[in-house]
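J.: All I have is the shape, not the residue letters:
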């Protein structure tokens, strides 16, 4: 299926590893030019170079997305470098653990506020696109408690549901869409579940066994959902929360 993404211009935050990296490369594979950011300058440069090697235009910058002015400046620079923006994917996460004040602050500033700031900065460009699309990466932890001290993380991922739904309704008449992808447990080398596997192999095995599919997702499986929602093929889908969890969650949506 042609997703009609060739020549589109996309920006992905937190795009040098895991799900964010898979989304950036998934968009590039469909012919979209990609701007990306993350904190590690060397990783950003390497990822941008690898994306450019696929034959599309790329632009990268190292920054902390909790720095609002820096993030807003990056959005403007990315739009200038790519000649506009059609797609915004907010993926960066603090992966904050626990329920302490600092964990809540980190999760608020990175998971929630960075999404709001990036959207506000990108909206003028997305509106000029005529078919602008926003995809925010939330989590099944926003609707069910899966332990491992995910209180702060889950709270802010839940807040994304309301923010994106409200945003989608407010921008619909201006030709823009906004959706969420909620991944289930997703394994990749160097990621959260890789660390659990190393430090708590029994807990990791239990988490794998809890899923009826008896495995965790690959980043590319989450990316496929995000790329589809970002594409014109999803032109009448907005305000949705697409759960990609291999049937792990048991909640019945209403």
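T.: Structure received. The structure displayed is predicted, hence computed values, not measured ones.

J.: contacts and neighbour counts: CA atoms only from here.
T.: OK.

J.: so who does residue 193 touch?
T.: 185, 186, 187, 204 (C-alpha atoms under 8 Å, 6 or more residues apart in numbering).

J.: Residue 24 and residue 105, how far apart?
T.: As judged by C-alpha to C-alpha, to the nearest Å, residue 24 and residue 105 stand 27 Å apart.

J.: try residue 128
T.: 34 Å.

J.: quick one: buried residues of stretch 230-245?
T.: For stretch 230-245, burial by neighbour count (16 or more other C-alpha atoms under 10 Å) applies to 230, 231, 232, 235, 238, 239, 240, 241, 242, 243, 244, 245.

J.: any residues touching that stretch, and which ones?
T.: So stretch 230-245 is contacted by 3-5, 87, 131, 133-135, 140, 161, 164-169, 177-185, 217, 221-222, 225, 228-229 (C-alpha under 8 Å, 6+ apart).

J.: mind redoing it with 7 Å?
T.: 3-5, 87, 133-135, 164-165, 168, 177-185, 222, 228 (C-alpha atoms under 7 Å, 6 or more residues apart in numbering).

J.: Okay, and which of the residues you listed map to helices?
T.: 164, 165, 168, 222, 228 (DSSP state H).

J.: With distance to residue 29 and neighbour count as new columns, can those residues be given to me in a markdown table?
T.: Formatted as a markdown table, those follow (distance: C-alpha to C-alpha, whole Å; neighbours: other C-alpha atoms under 10 Å):
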| residue | distance to residue 29 | neighbour count |
| --- | --- | --- |
| 164 | 26 | 25 |
| 165 | 28 | 18 |
| 168 | 27 | 21 |
| 222 | 15 | 25 |
| 228 | 12 | 18 |
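
J.: From residue 77, how far off is residue 56?
T.: Residue 56 is 17 Å from residue 77, by C-alpha to C-alpha.

J.: meant to ask about residue 129
T.: 16 Å.

J.: same deal with residue 197?
T.: Applying C-alpha to C-alpha to residue 197 and residue 77 gives a distance of 39 Å.

J.: Check residue 85 too.
T.: To residue 77, residue 85 is 11 Å away according to C-alpha to C-alpha.

J.: Check residue 104 too.
T.: 30 Å.

J.: Neighbour count: these two, which is higher?
T.: Set residue 104 next to residue 77 and count neighbours by other C-alpha atoms under 10 Å: residue 104 wins out with 20 against 17.

J.: from memory the more buried one sits against residue 152, does it?
T.: Yes: counting by C-alpha atoms under 7 Å, residue 152 is a contact partner of residue 104 at 4.9 Å.

J.: Comparison target, given below:
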């Protein structure tokens, strides 16, 4: 299937590792021009060098918790690309323990970075012929689990925000969707850390999934790219759960 993304102009927050990097790679494989950001300058540089042969990619050092810096990156990227077609709000603070600091982090990084990214991108998306907004939520935003609290609540808020965006922006032809991954394993990721630091929790989490294993970043990235494509032009306001049948609730 041709996803019709050749030449599409895409921004991804948190593109140096895990799901974010897989999303960057998947868009590049479709012929898109991709800009990504992250806080770590060395990681940004290394990722851009590693992906340079894969397509047109630009990495930038940005702290998404800084609203002015985030907006400046969006405008700078749009000017360099000649516009924007898709933005993907991927960054999460992954602040799970129930502390005051983690509530503030989750609200500022997970929720408000998504809001600020959309606000900054909207003037550019309004001029696109295939505008799309995608936010990465989580199954923890859909049902209660061990990550309920700052992280889970922020992910639930993202789902509500995206649903509202889809309604508000429909008349402008701008689509907004969320993707909610289940447990996703990659080297250096949270589950790799839990595997060694709390093997009991890791085995419990694996055992809960009927597939018997966790997902990969690439398995999350593919649905993200599909939702961004004109092929999914009638899909807006959706929460696409990508979890290998981990969650049992029926979406109504």
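T.: Received it, and whenever you're ready, just let me know what you need. All figures in this text were calculated on a predicted structure; none of them were measured in a lab.

J.: in the strand or helix carrying residue 47 of structure 1, what counts as buried?
T.: Applying DSSP states H and E as the criterion places residue 47 of structure 1 in helix 41-52. Residues of helix 41-52 of structure 1 classed as buried by neighbour count (16+ other C-alpha under 10 Å): 43, 44, 45, 47, 48, 51, 52.

J.: can I get these in JSON lines with distance to residue 157 of structure 1?
T.: Below are those laid out as JSON lines (distance: C-alpha to C-alpha, whole Å):
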{"residue": "43", "distance to residue 157 of structure 1": "26"}
{"residue": "44", "distance to residue 157 of structure 1": "25"}
{"residue": "45", "distance to residue 157 of structure 1": "29"}
{"residue": "47", "distance to residue 157 of structure 1": "26"}
{"residue": "48", "distance to residue 157 of structure 1": "28"}
{"residue": "51", "distance to residue 157 of structure 1": "28"}
{"residue": "52", "distance to residue 157 of structure 1": "32"}
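
J.: Tell me the one among those nearest to residue 70 of structure 1.
T.: Residue 70 of structure 1 has its nearest neighbour among the buried residues of helix 41-52 of structure 1 in residue 44, at 15.5 Å by C-alpha to C-alpha.

J.: right, and the closest one touches residue 59 too?
T.: No: assessed by C-alpha under 7 Å, residue 44 of structure 1 is found out of contact with residue 59, at 9.2 Å.

J.: Neighbour count for residue 24 and residue 105 of structure 1, which is higher?
T.: More neighbours surround residue 24 than the other of residue 24 of structure 1 and residue 105, with 30 against 15 (other C-alpha under 10 Å).

J.: The helix or strand where the more buried one lies against structure 2, how far on average?
T.: For residue 24 of structure 1, the host element (DSSP H and E) is helix 18-29. In the superposition against structure 2, helix 18-29 of structure 1 averages 0.3 Å from its aligned positions (mean C-alpha distance after the TM-score superposition for structure 1).

J.: So which bits of whichever helix or strand comes after that helix are buried?
T.: Moving toward the C-terminus from helix 18-29 of structure 1, the next helix or strand (DSSP H and E) is strand 33-38. For strand 33-38 of structure 1, burial by neighbour count (16+ other C-alpha under 10 Å) applies to 33, 34, 35, 36, 37, 38.

J.: same deal with stretch 215-226 of structure 2?
T.: In stretch 215-226 of structure 2, counting by 16+ other C-alpha under 10 Å, buried: 215, 216, 217, 218, 219, 220, 221, 223, 224, 225, 226.

J.: just stretch 191-200 of structure 2 next, same as before
T.: 191, 192.

J.: which residues in structure 1 does that stretch align to?
T.: The alignment of stretch 191-200 of structure 2 onto structure 1 (TM-score structural alignment) spans residues 193-202.

J.: Across to structure 2, which of the contacts of residue 193 of structure 1 hold up?
T.: Shared with structure 2 under both residues aligned by TM-score structural alignment, their matches' C-alpha atoms under 8 Å, the contacts from the contacts of residue 193 of structure 1 are 185, 186, 187, 204.

J.: Could you confirm the last one falls within a helix?
T.: The reference is to residue 204 of structure 1. Yes: the assignment for residue 204 of structure 1 is a helix, going by DSSP: H, G, I helix; E, B strand; the rest coil.

J.: wait, it sits on residue 194?
T.: No: Residue 204 of structure 1 lies out of contact with residue 194 (C-alpha under 7 Å); the separation is 8.6 Å.

J.: nearest spatial neighbour of residue 221 of structure 2, skipping sequence neighbours?
T.: Counting by C-alpha to C-alpha, 6 or more residues apart in numbering, residue 23 is the residue found nearest to residue 221 of structure 2 once chain neighbours are left out, at 4.6 Å.

J.: Is residue 59 of structure 2 in a helix, a strand, or coil?
T.: What three-state DSSP gives for residue 59 of structure 2 is strand.

J.: dump the residue contacts of the residue most central in space within structure 1.
T.: Nearest to the geometric centre of structure 1 sits residue 91, at 2.6 Å (C-alpha atoms, centre = their mean). Neighbouring residues of residue 91 of structure 1 by C-alpha under 7 Å, 6+ apart: 12, 13, 14, 20, 136, 137.

J.: let's see 8 Å
T.: Contacts of residue 91 of structure 1 (C-alpha under 8 Å, 6+ apart): 12, 13, 14, 15, 19, 20, 136, 137.

J.: Then residue 210 of structure 1?
T.: residue 248.

J.: hmm, try it at 10 Å
T.: For residue 210 of structure 1, the contact set (C-alpha atoms under 10 Å, 6 or more residues apart in numbering) comprises 216, 247, 248, 249.

J.: same question, residue 211 of structure 2
T.: Listed by C-alpha under 10 Å, 6+ apart, the contact partners of residue 211 of structure 2 are 243, 244, 245, 246.

J.: neighbours of the equivalent of residue 96 of structure 2 over in structure 1, just the number please.
T.: Counting by TM-score structural alignment, residue 96 of structure 2 corresponds to residue 97 in structure 1. Residue 97 of structure 1: 19 surrounding residues under other C-alpha under 10 Å.

J.: need the contact list for the residue of structure 1 most remote from its centre.
T.: The C-alpha centroid of structure 1 is most remote from residue 202, which lies 28.9 Å away (C-alpha atoms, centre = their mean). Residues near residue 202 of structure 1 by C-alpha under 10 Å, 6+ apart: 196, 208.

J.: could you pull out the helices for the stretch 151-252 of structure 2?
T.: Shown for the stretch 151-252 of structure 2, the helices assigned by DSSP state H, counting those that start in this stretch span residues 190-197, 199-208, 217-228.
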